[in-house]
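Q: can't give you the sequence, but here's the structure:
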């Protein structure tokens, strides 16, 4: 019995040490589109399969988009998804209250221990507006920001070279 518990703990530790892990799942409203960002930590270069589902009544739900399973016909023409080394991003165009529910991001990397999934409840009236890309948010060094702002500082005669 003790060895079974030890093996289970070891497998759990190995799974978190070796595989991808979903770090954050966020949703926001970009004009009339829902944007869902599924950020994850990737430790290998193996192939990634992903999907985003919508569940409305605690069921498995319908596939909105992805490369794991075929998207449901009601979302196929409205959904656009992109994937990079650490982000799967869904845009659902024409988002209405009929599209509210629990969105599930599911990721699986080939030869990994198992799929990772995380969910977020989306209600249109509670969604924040998506922020634009900010130089300050992108871990840009302050020296680079200073260099980029130098022409502006020169224009207002704050710095003379």
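A: Happy to help now that I have it. Note that this is a predicted model, so its numbers are computed, not measured.
Q: when you work out contacts or count neighbours from here on, use the C-alpha atoms and nothing else.
A: Will do.
Q: span of stretch 21-39 from start to end?
A: Chord length of stretch 21-39, first to last residue, is 9 Å (C-alpha to C-alpha, to the nearest Å).
Q: then this one, side by side with the first:
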């Protein structure tokens, strides 16, 4: 009797940007907006956001999608940003000359940005048990979630005020 070993197909690809000259806090502000979104929606968000951190993150997302299309032959419409991380890197220290022969330390923070892209079309939802085909139908059923939209008047119940 032959045993077949099933290998799970790789569904994630990443792009890593190291020593990007910007603080990790400013990059996290942008990364939090794109985490979990689709590739096409992410590109639109990054083009329209007014932050300086958007351009290097845009390049990394584009690079991760190029890696996915080259390595896994995946379509860009099936890609989702599954994981996006920002970690602090080394701080570049410079000395600036000041008055009376003194020096002033300038600290330029850098960060590492890691973006993981997942192809949802390659995701394996079904584990096929060839001995028991009755299990197939249970795993194929999807649970539908319905959400109701509720209208709340923000002026009558003390909601969020417009900050200027």
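A: The structure has been received and is ready for your questions. Keep in mind it's a predicted model, so treat the numbers as computed, not measured.
Q: got a TM-score for the pair?
A: Put the two chains on top of each other and the TM-score (TM-score structural alignment, normalised by the length of structure 1) is 0.26; 62 aligned residues with a C-alpha RMSD of 4.0 Å.
Q: what helices or strands is the helix of greatest length in structure 2 leaning on?
A: The longest helix of structure 2 (DSSP state H) is helix 54-71. Judged by 3 or more C-alpha pairs under 8 Å, 6 or more residues apart in numbering; DSSP states H and E, the packing partners of helix 54-71 of structure 2 are strand 12-20, helix 24-34, helix 39-48, strand 103-119.
Q: and stretch 59-73 of structure 2, which residues are buried?
A: For stretch 59-73 of structure 2, a neighbour-count test (16 or more other C-alpha atoms under 10 Å) marks 60, 61, 62, 63, 64, 65, 66, 67, 68, 69, 72 as buried.
Q: can I get the residues you listed in a markdown table with distance to residue 106 of structure 2?
A: Below are these laid out as a markdown table (distance: C-alpha to C-alpha, whole Å):
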| residue | distance to residue 106 of structure 2 |
| --- | --- |
| 60 | 28 |
| 61 | 31 |
| 62 | 32 |
| 63 | 32 |
| 64 | 33 |
| 65 | 36 |
| 66 | 37 |
| 67 | 37 |
| 68 | 39 |
| 69 | 42 |
| 72 | 44 |
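Q: residue 119 of structure 2: which of these is nearest?
A: Set against residue 119 of structure 2, the nearest of the buried residues of stretch 59-73 of structure 2 by C-alpha to C-alpha is residue 68 (7.9 Å).
Q: quick one: contacts for the closest one?
A: By C-alpha atoms under 8 Å, 6 or more residues apart in numbering, the residues touching residue 68 of structure 2 are 12, 13, 74, 117, 119.
Q: hang on, the earlier thing: elements contacting the helix or strand just after the longest helix of structure 2?
A: Next along the chain after helix 54-71 of structure 2, taking DSSP states H and E as the criterion, comes strand 79-97. Here strand 79-97 of structure 2 touches strand 12-20, helix 24-34, helix 39-48, strand 103-119, going by 3+ C-alpha pairs under 8 Å, 6+ apart.
Q: what angle do the second one and strand 79-97 make?
A: With axes from the mean of the first three to the mean of the last three C-alpha atoms, to 10 degrees applied, the angle from helix 24-34 of structure 2 to strand 79-97 works out at 160 degrees.
Q: give me the contacts around helix 24-34 of structure 2.
A: Residues outside helix 24-34 of structure 2 that contact it (C-alpha under 8 Å, 6+ apart): 42, 45, 51, 53-54, 57, 81, 84-88, 109-112.
Q: and the longest helix for structure 1?
A: Structure 1, longest helix under DSSP H: helix 2-18.
Q: neighbours of residue 90 of structure 1, how many?
A: 24 (other C-alpha atoms under 10 Å).
Q: kindly reformat the helices and strands packed on strand 79-97 of structure 2 as JSON lines containing distance to residue 93 of structure 2.
A: Below are these laid out as JSON lines (distance: least, C-alpha to C-alpha, whole Å):
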{"stretch": "strand 12-20", "distance to residue 93 of structure 2": "14"}
{"stretch": "helix 24-34", "distance to residue 93 of structure 2": "16"}
{"stretch": "helix 39-48", "distance to residue 93 of structure 2": "30"}
{"stretch": "strand 103-119", "distance to residue 93 of structure 2": "5"}
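Q: adding mean neighbour count and distance to residue 137 of structure 2, write the ones you listed out as CSV.
A: Shown next, in CSV, are those (neighbours: other C-alpha atoms under 10 Å; distance: least, C-alpha to C-alpha, whole Å):
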stretch, mean neighbour count, distance to residue 137 of structure 2
strand 12-20, 18, 27
helix 24-34, 17, 35
helix 39-48, 15, 31
strand 103-119, 18, 24
